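# Sequence first, then the predicted structure:
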Amino acid sequence: MPATTATPDLFASLVDDVVATGAERVAVPTPATGETHHELPRSTADDVVDAVSRARLAQIAWARAGFAHRRRVLLRAHDLILERRELLLDLVQVESGKTRGQALEEVVQAAAVTRYNALEASRVLKGRRVRAGLPTLVTTRVRYRPKGVAGVITPWNYALSLAAMDVVPALAAGCAVVQKADDQGALSILALRRAFVEAGVPEALWAVVTGSAEEAGEALTDTVDYICFTGSTATGRRIAEKAGRRLIGASLELGGKNPMIVLDDVDPVHAAADAAFGCFSAMGQLCVSIERIYVHRKVAAPFTAALVERLRDPRLGSGLDYGSDFGSLASAAQFARVTAHLDDAIAKGATVLVGGNPRPEIGPWFFEPTVLTGVTPDMDVYAAETFGAIASLYIVDDEVEAVLAANASEYGLNASVLTRSARTAKRVSDALLAGSINVNEAYRGSFSSVAAPMGGVKASGLGRRNGREGLLRFVDAVTVSRATGILQLPRSGADVARLEGPFLLLTRTLRAIRRS
């Protein structure tokens, strides 16, 4: 693995930015070797409460500074992200084990999210005049007030881009943020935060804490005004329950068992290339990556042959360059989960079409991209999210069977359709139960569309990040109405009786001219 451009002094400097007062530290390994890369301080519940208190004070001035100031700061941060891209790429790879190309997705996404929210926040949140219930007698406006302090809990797998997708719109809306970073992604997040601080974001306005879910995570959900979480459905449900008891809002992007439908009019070789990337980008450790492939029987043989050929000799590696197509699993826990799913499936009769082997000669958690067939409902890999280097292939006889199978899941995060027909693509897309649907692509089309909402249905979560919806979650709508004084509104029964006729005439007139 080539030497990173980052230095131990930089790592120490970054971890010093964590809000943590105690002496406890945890060793964080790098997937390239499995050895300790750096030590990370642990935040206590008191540290979290202190960070939220200081963020709350900083938020008052930040909100009052206005959209123009926030836009200037965020655009400077955007430029610093691009200037520091090599460092950010290195940190993402060192922490996650993904390839340079997949790390680049994160850096580009973080910049795009920052640019979008910097430029669009004032248009989306500037407030507006709405039609009053009593035209000319009352005027009504809607304005948006920042919620205050947003809590953001991000996972290790796409630490940089997922942080940006929650933190930046909160900042653009005038909120403060206290973020709990996963140990495996903290350096990337801290380096991103430093770019924003140097661009003009007050240090207390975006605080980063670490530590256990039981202590730091619980304390965060107990004290903030809004909570964003990306992670497992089980944890998301617990956070939603706690937020519900406190009557605060939450956006939750949770698990997925994402399907790809391959229809009978595709080019099998081209479709196989799309499937291989969609299943094994970041080694499948991506919330929107594909785990289930439903291929039409008419093209099943050539598609399967092309998929096996493409994955037969994968270019695996951890180099800080663009020489590898597939990286490593991120941790020993991820490696254990993948092998457990594979062993269970094989023991119950599944067949390995390609892959299925660890590659310890490359690194301790490297694993070949693996495609299974003959997967049945009694296997763990059938319905449970693997979140790793395994995909299952099923043969279907027609489009309807494919859609029904794709929808037969508790999850509904992302889905993909491969077809040459625009009409077919629309018909199938309309029938799929997922928060995002990609045609002739696996996930990058919707994932990169930062002006469009992203999120799941069913057990894949609630709320949306990105787009207008991603900004609006961080504000409360406030309605302000003013009586014009042109005519006194009724105050007594006699007043109501006198104005009943004019009010009814007004109501009927608005209906006749189709005015809401």
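Now that the structure is in, tell me what you want to look at.
# contacts and neighbour counts: CA atoms only from here.
OK.
# Next, the buried residues of stretch 19-31.
By 16 or more other CA atoms under 10 Å, the buried positions in stretch 19-31 come out as 19-20, 28-31.
# List just the nearest of those residues to Val48.
In terms of CA to CA, no member of the buried residues of stretch 19-31 lies closer to Val48 than Val19, at 7.6 Å.
# Surely that closest one touches Val52?
No. Judged on CA atoms under 8 Å, Val19 makes no contact with Val52 at a distance of 10.5 Å.
# list residues touching both of the two?
With contacts taken as CA atoms under 8 Å, 6 or more residues apart in numbering, Val19 and Val52 have no neighbour in common.
# next, the one to line up against it:
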Amino acid sequence: MTIDHTTRTTSTTGDAGLPAAVTPALLARLATRVSAGTDAARAQTSAPFTGGPLADLPVSTPADVEAAFVRARAAQAGWAAMPIAERKAILLRFHDLLLNRQAEALDLMQAENGKARRDAFLEVSDIAIATRYYARSAAKMLGPKRRRGAIPVLTHTTELHHPKGVVAVISPWNYPLSMGAGDAIPALLAGNAVVQKPDTQTALTALWALDLMIEAGLPSGVWQMVIGRGSSIGQSLMDNADYMMFTGSTASGRRIARDAGERLIGASLELGGKNPMIVLDDADIARAADGAIAACFSSTGQLCVSIERLYVAESIRDEFVAAFVERTKALKIGAAYDYSTDVGSLTNRSQLDTVTAHVDDAVAKGATVLAGGKPRPDLGPLFYEPTILTDVTPEMTLYTEETFGPVVSIYSVRDDEEAIQRANATAYGLNASVWSRNSKRGRAVAARVRTGTVNVNDAYAAAWGSVDAPMGGMGDSGLGRRHGADGILKYTEAQTVAHQRLLGFTAPTGLSESVWADTLTLALKTMKRIGTR
């Protein structure tokens, strides 16, 4: 089966068990997009569905990273000087290519991440939305803005925004397109160059996005990819970056924040989470149970905003749990390059080991398994059943630690106050979900949950997809925001240009300082009285 660059969204597998779009020619082309020497060492990745070989990619050295930054700085000057209308046009061409060639992206994401196709499609739609939003909003967000001057009429004040220079982006394996392209897009539109290190396991999707952007007209050197372990090339990225964008673990985020502080550069960090969902006593139970499926098991639970703690009002607990368990047991798990399955595979052996250890520890200490609870090697090497636990207590590892897999624990709560208190009883603060038939009540509870985003009667997509609003974490879940104006302005340096006309703050010729002070005092009192800001 050949790819005809249309919007066809299902695929077949070839002799190697890989989807149709993942051809040797495509893999070879994407490998050339890695910034590495011709004699570079190689890294091999495997396909989660089968455990078989997938990609053979060149590995970048610290010297390769430094060379990429040299090229990026040379390219960035011309890119920043390009009219924003031209940058916008390139991004909108990328938008169209993305949608027209989505079969390639879907096949790549499934092949290297193992997620179900419907979850892969959400990444395509996410990047299309974000690209269109920033392409059509950047000029207004980045354009000069008049600000109130120190002295009305006499002070002409303008706020300008200049690109940082070269932004380093470190993106994770769990959302290879959303994270692989989503943070680069606003950085590029703001006039920066980008040097990015995607996770090696899912580098193909990020390289595909870069390849598509170059096809759309992005100048050479403006966006580059390096491949390698953080322990090898992470310091080179930090040493050369003018800004750092990182998505990953809280432990790694702390180190990056420390190093960025040493260099006095900015950093935006989306880190871990132990996200809560609250089901109030007036919730629509069927709708909430459907929402819990999306909240807990999308992308096999390997989602930063996924729900791992579920607090249900006592009065509806039994009915809700029965509905949720029934739906969970009905989920179709498997490896398929079409829309026939609901849940895919975990991505790597380490994640399977973590999920297995967390569930086994909880069961050994008294937790009850209501659904799932075991790996499925009959389906593939990294499959694990969607799992619901109850009777989870503080001495169990998964009570407070992030599992990052298809596992959720259910707890009963007496009332809204207890639900809010328990939802907030964590160092994390990334995402939350609240369910109620009463919109006002649901939003009131949401406002008291200490997370960067809260969804009312939705799992996570409502807040994430509201790209005009900021998204990010509180507490141990990170610093900074993506999306909205914050998501592009963080990649800029703000500059104030104030032009003082005629009179200033010193006495004009012929007027004593004391008389001038009295004059200014009267003016200040008058401005306060008439309501001037």
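Received it, and whenever you're ready, just let me know what you need. Being a predicted model, the structure only gives us computed values, none of them experimental.
# sorry, back to before: so which of the buried residues of stretch 19-31 of the first structure is the closest to Pro155 of the first structure?
Val28 (14.4 Å).
# Go ahead and report the secondary structure state at that closest one.
Using DSSP: H, G, I helix; E, B strand; the rest coil, the structure places Val28 of the first structure in strand.
# Need the counterpart of it in the second structure.
Using TM-score structural alignment, the equivalent of Val28 of the first structure in the second structure is Thr45.
# How about Arg473 of the first structure?
That one, Arg473 of the first structure, aligns with Lys490 by TM-score structural alignment.
# One more: Glu214 of the first structure?
Using TM-score structural alignment as the criterion, Glu214 of the first structure maps onto Ser231 of the second structure.
# After the helix or strand that contains that match, which helix or strand is next?
With secondary structure defined by DSSP states H and E, Ser231 of the second structure is part of helix 230-240. Scanning forward in sequence from helix 230-240 of the second structure by DSSP H and E, the next helix or strand is strand 243-247.
# Give me the range in the first structure that that next one lines up against.
Using TM-score structural alignment, strand 243-247 of the second structure corresponds to residues 226-230 of the first structure.
# Now do that stretch: everything it contacts.
So stretch 226-230 of the first structure is in contact with 147, 149-155, 166, 221, 236, 243, 248-254, 474, going by CA under 8 Å, 6+ apart.
# now do stretch 288-298 of the first structure
By CA under 8 Å, 6+ apart, stretch 288-298 of the first structure touches 256-264, 275, 278-281, 284, 385-386, 390-399, 402, 406, 413-415, 442-443.
# in the second structure, what residues pair with it?
With TM-score structural alignment as the criterion, stretch 288-298 of the first structure aligns to 305-315.
# Buried residues in that stretch, which are they?
Buried, per 16+ other CA under 10 Å, within stretch 305-315 of the second structure: 305-314.
# got it, and stretch 281-294 of the second structure?
Neighbour counts over stretch 281-294 of the second structure (16+ other CA under 10 Å) mark 281, 283-285, 287-294 as buried.
# how about that stretch, which residues of the first structure does it hit?
Counting by TM-score structural alignment, stretch 281-294 of the second structure sits on residues 264-277 of the first structure.
# related to what we said a few turns ago, farthest-apart pair in the buried residues of stretch 281-294 of the second structure, please.
Checking those with CA to CA, the most distant pair is Asp281 and Ala294, at 20.3 Å.
# residue boundaries of the strands in the stretch 101-250 of the first structure?
128-130, 138-146, 149-154, 176-181, 206-209, 226-230, 249-253 (DSSP state E, counting those that start in this stretch).
# now these in JSON lines, with distance to Pro453 of the first structure and mean neighbour count?
Putting the strands of the stretch 101-250 of the first structure into JSON lines (distance: least, CA to CA, whole Å; neighbours: other CA atoms under 10 Å) gives the following:
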{"stretch": "strand 128-130", "distance to Pro453 of the first structure": "22", "mean neighbour count": "13"}
{"stretch": "strand 138-146", "distance to Pro453 of the first structure": "19", "mean neighbour count": "18"}
{"stretch": "strand 149-154", "distance to Pro453 of the first structure": "18", "mean neighbour count": "28"}
{"stretch": "strand 176-181", "distance to Pro453 of the first structure": "21", "mean neighbour count": "30"}
{"stretch": "strand 206-209", "distance to Pro453 of the first structure": "23", "mean neighbour count": "26"}
{"stretch": "strand 226-230", "distance to Pro453 of the first structure": "15", "mean neighbour count": "25"}
{"stretch": "strand 249-253", "distance to Pro453 of the first structure": "12", "mean neighbour count": "24"}
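# Which one, of those, ends up nearest to Thr36 of the first structure?
strand 176-181 (18.0 Å).
# In the second structure, what range does the closest one match?
Against the second structure, strand 176-181 of the first structure falls on residues 193-198 (TM-score structural alignment).
# Identify the single longest helix in the second structure, thanks.
helix 117-142 (DSSP state H).
# which helices and strands sit right next to that helix?
Here helix 117-142 of the second structure touches helix 84-100, helix 102-113, helix 178-182, helix 184-189, helix 486-489, going by 3 or more CA pairs under 8 Å, 6 or more residues apart in numbering; DSSP states H and E.
# Dump those helices to a markdown table, plus mean neighbour count and distance to Leu54 of the second structure.
Shown next, in a markdown table, are those (neighbours: other CA atoms under 10 Å; distance: least, CA to CA, whole Å):
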| stretch | mean neighbour count | distance to Leu54 of the second structure |
| --- | --- | --- |
| helix 84-100 | 19 | 22 |
| helix 102-113 | 27 | 7 |
| helix 178-182 | 24 | 19 |
| helix 184-189 | 26 | 25 |
| helix 486-489 | 22 | 34 |
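# Nearest to Leu207 of the second structure, out of those?
Nearest of these (CA to CA): helix 178-182, 8.4 Å.
# By how much does the closest one deviate from the first structure on average?
By mean CA distance after the TM-score superposition for the first structure, the fitted helix 178-182 of the second structure averages 1.9 Å away from its aligned residues in the first structure.
# What helices and strands are in contact with that helix?
Looks like helix 178-182 of the second structure contacts helix 117-142, helix 203-215 (3+ CA pairs under 8 Å, 6+ apart).
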